[in-house]
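Novice: The following comprises the amino acid sequence and a computationally predicted model.
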Amino acid sequence: MRRHHRHHEGYKHPHKKHRLKKKLLFRIFFTFMLTAVLIIGGLGWLVHSLKPDHGLSPVAEKNAIFYLSSLQQKLNSSLSEKGIEDLYKDLNLYARVEGFESLADQKNLPTFNEIEKEDEHYSPKVVLGKHHEYFFAELKGASPRTAWFVSAKEIPRGFAFPFVAVAGFIFLILIMSFLTIRWMMSPIKVLMTGVKRISMGDLKYRIKTRQGGEFQVLGEAFNNMADGLEKMVAAKEQLLRDVSHELRSPLTRVGVAVDLLKDEAIKGSIKDDLKKMEELVAEILESYRLREGASSLKKSSTDLTELVTHVVEDYKDSAPGVVLKNPEDVSIVIDPMQVERVLRNLLENAIKYAKPQSVPIVVTLIKEKDGCVLRVKDDGVGIAEKDLAHIFEPFYRADAARSPGKSGFGLGLAIAKTIVEAHGGHIFATSQLGQGAEFTIHLPFE
């Protein structure tokens, strides 16, 4: 049964809790700062790798001169249009050679004037740069004058390695940061699950966290709180159960003594009060018995349609009347006496809170794939929104909001909810004040 507990054993060291919060915030802040530094460093490395310093190092310049001199020697060894075209095929390099410029013009290669304008001035001995889609290099003073070109589209993929590596490195940093923060914050999900389970009435639930430090302390504090709540509620329930048991004997003796009274008016009044007290004690004890769950039920295969029809028949003459609308054939394994008790409770409440002009209460029974749905709908005084969330709590009464002067113990709906949940089902209500209420019960086949 869903329960709401407002009192709990608070944490005894609020200053420690404040320190834990500051430590957690510091760790998150430090993680993000470290991530930012690594990303900025990676971007700087990327920019540096794609654009070298203004000026080649002596080693790079020496190697560039050696490579271009080798190309020049190979070109001079077969200086002809055919030799230049063979270089195209062998090396995938294009060349503008002084004296054979018509061949370069056919390839739409940049002119010597154009590459001079695009020279990056990295070296006094080598012309380097990019013109449109071509990267170019020229060894100054070579004879004949020759500029070598390579299309940006034909650069091997290996040259893109610095960019891919840095981009991958940044992506890896982001993934690792996300996983680290997720790991740091994972105990919060465990705490939220614990809070939800406790709020639903599962006071035996305890949280477990594999992390140490702050969250370990919070987990232990949460479990200590749950221990205190469970003990407090168990003591309260035990007290109420013991008191209810002990009240039976004196009530019986009082009833016997009342029978000896001669004043019939006083006798009748006292007997009415005693009857209400006996009913209250019986409902309290029954409520605790049903909390044992399915083990307290006496289940059997039941024709639910016949059961509902029989109950509705008993109330059809009670104003404003009860009608069963298009019931479907449903056979289900339930405790028929307890389910009948739930239905009678809902019908009696609907009758109790009906308005003088109310139409008959409508009962529907629908068969679904995994179970059946039983609904009781009325157009009585309704339930206020502030009361709707609490109507299934023991001893909660919203009489003043629904219909002044109506009496009750506030246990009927609580017992109904316990019975339905013991069957593995659930019950809920929808309502608006002044527009009636609808109670829905779902009972599973298994």
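Specialist: Yep, it's here. Residues are numbered from 1 along each chain as shown.

Novice: When you work out contacts or count neighbours from here on, use the C-alpha atoms and nothing else.
Specialist: Will do.

Novice: residue ranges of the helices in the protein, please?
Specialist: 14-50, 58-77, 81-91, 101-106, 112-117, 161-199, 214-259, 264-290, 304-315, 336-352, 385-388, 399-402, 412-422 (DSSP state H).

Novice: Minimum distance to Val127: which of those helices has it?
Specialist: Nearest to Val127 among these is helix 112-117 (7.6 Å), distances taken as Cα to Cα.

Novice: Run through who's touching that closest one.
Specialist: The contact list for helix 112-117 (Cα atoms under 8 Å, 6 or more residues apart in numbering) reads Val127, Gly129, Lys130, His131, Phe136, Ala147.

Novice: Next up, a structure to set beside the first:
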Amino acid sequence: MKIKKTYTFAFWSSFYITFFTSIILFILTYSFSNILIKPTYILFYLVVVFVFTFLIIQYRLEKFIFQRIKKIYNSVSLLDSSDFNKTPITSDVETLSKEVQKFAELKQQQIRSLTLREGYRREFLGNISHELKTPLFTVQGYLLTLADGAINDKKISQKYLERANKGVDRLIEIVRDLDLISKLESADLDLNKQSFNIIELIQNVFDLLEMKAKKRNISLFFDKHYEYPIMVIGDIKRIEQVLTNLLVNSIKYGKINGVTLVSVEHFKKDKIIVKITDNGEGIKKEHRARLFERFYRVDQSRSREQGGSGLGLSIVKHIIEAHNEQIFVKSKFKKGSEFSFTLEKLEKI
């Protein structure tokens, strides 16, 4: 064990005092030769002096250090002086130094985190204002044109009303998705978990998105023929939303005349993993960490051209985490992407 520094200081201080005292004693004994003192008494005296001075010095040092260190503990919110009373005073100088260093590192980390969050907050506010502003101005423009007399022309009025309606639909979609994310983040969304066939659900989503995929001539396939159903546990509506959002993304950013493959594989003892793989643009490494942020877009201009609320992946992440499951992303720029998520597998009875 490491010897406390104050013990070393007290030891040598006591040693010097005892040594000095012994010299004085020998001088006195030599000067007054008529005084006879037994060697054992001299040795006993020196031991008593050494122990006494050692204890006094050690006590005074501890009290001195304690008073000053406690002031530091009281002045630093991270350190609790009540904990300090439970530990040896003399060994606490090094502990305090380490704790203060940890405190400083923690504060620096918090400052970096807050700075990063502030940047994200500003970016989020800018994004949401842009997302809402675009359809609002669109709707306002068409309505003002109609109000200025275009409503009297049936052909123009019908076309403008349809376009205004699309802008309103976009606004409703954004507000609905924001409301869903708020519920997911506040754990206010009740999941209706039940058993269902994930293969059948994926096929239903394929059928739902068939026309959308045909517009870009993208084929939606399973990686193989699944002869038997694979039963999982989850909220079927929410998992359908996850599959829809991920497949819509693969269609939006997939290669024209490309292919999107979906596979269902064993993951762990009681888990399966659903993988959605495309051969599209892929995602650069610097974007992957922020893919699931609200309104974060890898390609701002093209993403807005493709439509959508910009909340799809964020919703996907929240739904999967609400199921206490995991979501993963792998991607190579210009080669394609793979999004995957786990689900609880229904145990065979």
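Specialist: Arrived safely, thanks for sending. Quick caveat: nothing in here was measured; it's all calculated off a predicted structure.

Novice: Can you calculate the TM-score here?
Specialist: With the length set by TM-score structural alignment, normalised by the length of the second structure, the two chains reach a TM-score of 0.54; 228 aligned residues with a Cα RMSD of 4.2 Å.

Novice: Provide a list of residues in contact with Met277 of the first structure.
Specialist: By Cα under 8 Å, 6+ apart, Met277 of the first structure has no neighbours at all.

Novice: Aligned counterpart of it in the second structure, please.
Specialist: Using TM-score structural alignment, the partner of Met277 of the first structure in the second structure is Leu171.

Novice: Then Tyr315 of the first structure?
Specialist: Aligned counterpart of Tyr315 of the first structure in the second structure: Leu209 (TM-score structural alignment).

Novice: Pretty sure His287 of the second structure sits against Tyr296.
Specialist: No - between His287 of the second structure and Tyr296 no contact is recorded; they are 9.2 Å apart, counting by Cα atoms under 8 Å.

Novice: how much space between Ile39 of the first structure and Asp317 of the first structure?
Specialist: Note on Ile39 of the first structure: its distance to Asp317 of the first structure, by Cα to Cα, to the nearest Å, is 79 Å.

Novice: the more surrounded of the two?
Specialist: Comparing Ile39 of the first structure with Asp317 by other Cα atoms under 10 Å, the one with more neighbours is Ile39, at 19 against 10.

Novice: correct me, but that one touches Ile170?
Specialist: Yes - assessed by Cα under 8 Å, Ile39 of the first structure is found in contact with Ile170 at 5.8 Å.

Novice: before we move on, the earlier item: could you measure from the match of Tyr315 of the first structure over to Glu131 of the second structure?
Specialist: Computed as Cα to Cα, the Leu209 of the second structure to Glu131 of the second structure distance reads 24 Å.

Novice: And Glu265 of the second structure, by the same measure?
Specialist: Distance, Glu265 of the second structure to Glu131 of the second structure, using Cα to Cα: 37 Å.

Novice: just Phe44 of the second structure next, same as before
Specialist: For Phe44 of the second structure, the distance to Glu131 of the second structure (Cα to Cα) stands at 91 Å.

Novice: Thr21 of the second structure too?
Specialist: 88 Å.

Novice: Comparing these two, which shows the higher neighbour count?
Specialist: Neighbours were counted for Thr21 of the second structure and for Glu131 using other Cα under 10 Å; Glu131 has more, 19 against 16.

Novice: Regarding the more buried one, what is its secondary structure?
Specialist: Judged by DSSP: H, G, I helix; E, B strand; the rest coil, the three-state class of Glu131 of the second structure is helix.

Novice: and Ser75 of the second structure, how many neighbours?
Specialist: 12.

Novice: returning to what we had before: OK, contacts around the match of Tyr315 of the first structure?
Specialist: Thr244, Val248.

Novice: Roughly how far does it sit from Ser263 of the second structure?
Specialist: 17 Å.

Novice: Also Ile17 of the second structure?
Specialist: 84 Å.

Novice: Ok, Ile111 of the second structure next?
Specialist: Ile111 of the second structure is 43 Å from Ser263 of the second structure, by Cα to Cα.

Novice: again with Ile327 of the second structure
Specialist: According to Cα to Cα, Ile327 of the second structure stands 15 Å off from Ser263 of the second structure.

Novice: Glu281 of the second structure too?
Specialist: Glu281 of the second structure sits 20 Å away from Ser263 of the second structure, going by Cα to Cα.

Novice: Under the alignment, what does Arg341 of the first structure map to in the second structure?
Specialist: Residue pairing (TM-score structural alignment): Arg341 of the first structure is matched to Gln241 of the second structure.

Novice: so who does that match touch?
Specialist: Gln241 of the second structure makes contact with Val316, according to Cα under 8 Å, 6+ apart.

Novice: rerun at 7 Å
Specialist: By Cα atoms under 7 Å, 6 or more residues apart in numbering, Gln241 of the second structure lies in contact with nothing.

Novice: Equivalent analysis for Lys193 of the second structure, please.
Specialist: With contacts defined as Cα under 7 Å, 6+ apart, Lys193 of the second structure is in contact with Ile233, Gly234, Asp235.

Novice: Map Val373 of the first structure across to the second structure for me.
Specialist: Checking TM-score structural alignment: Val373 of the first structure goes with Ile273.

Novice: between the helices of the first structure, which gets nearest to Phe439 of the first structure?
Specialist: The nearest among the helices of the first structure, by Cα to Cα, is helix 336-352 at 7.7 Å.

Novice: residues of that closest one that come out buried?
Specialist: For helix 336-352 of the first structure, a neighbour-count test (16 or more other Cα atoms under 10 Å) marks 336, 338-347, 349-352 as buried.

Novice: tally of neighbours for Leu96 of the second structure?
Specialist: Here the number of neighbours of Leu96 of the second structure (other Cα under 10 Å) works out to 16.
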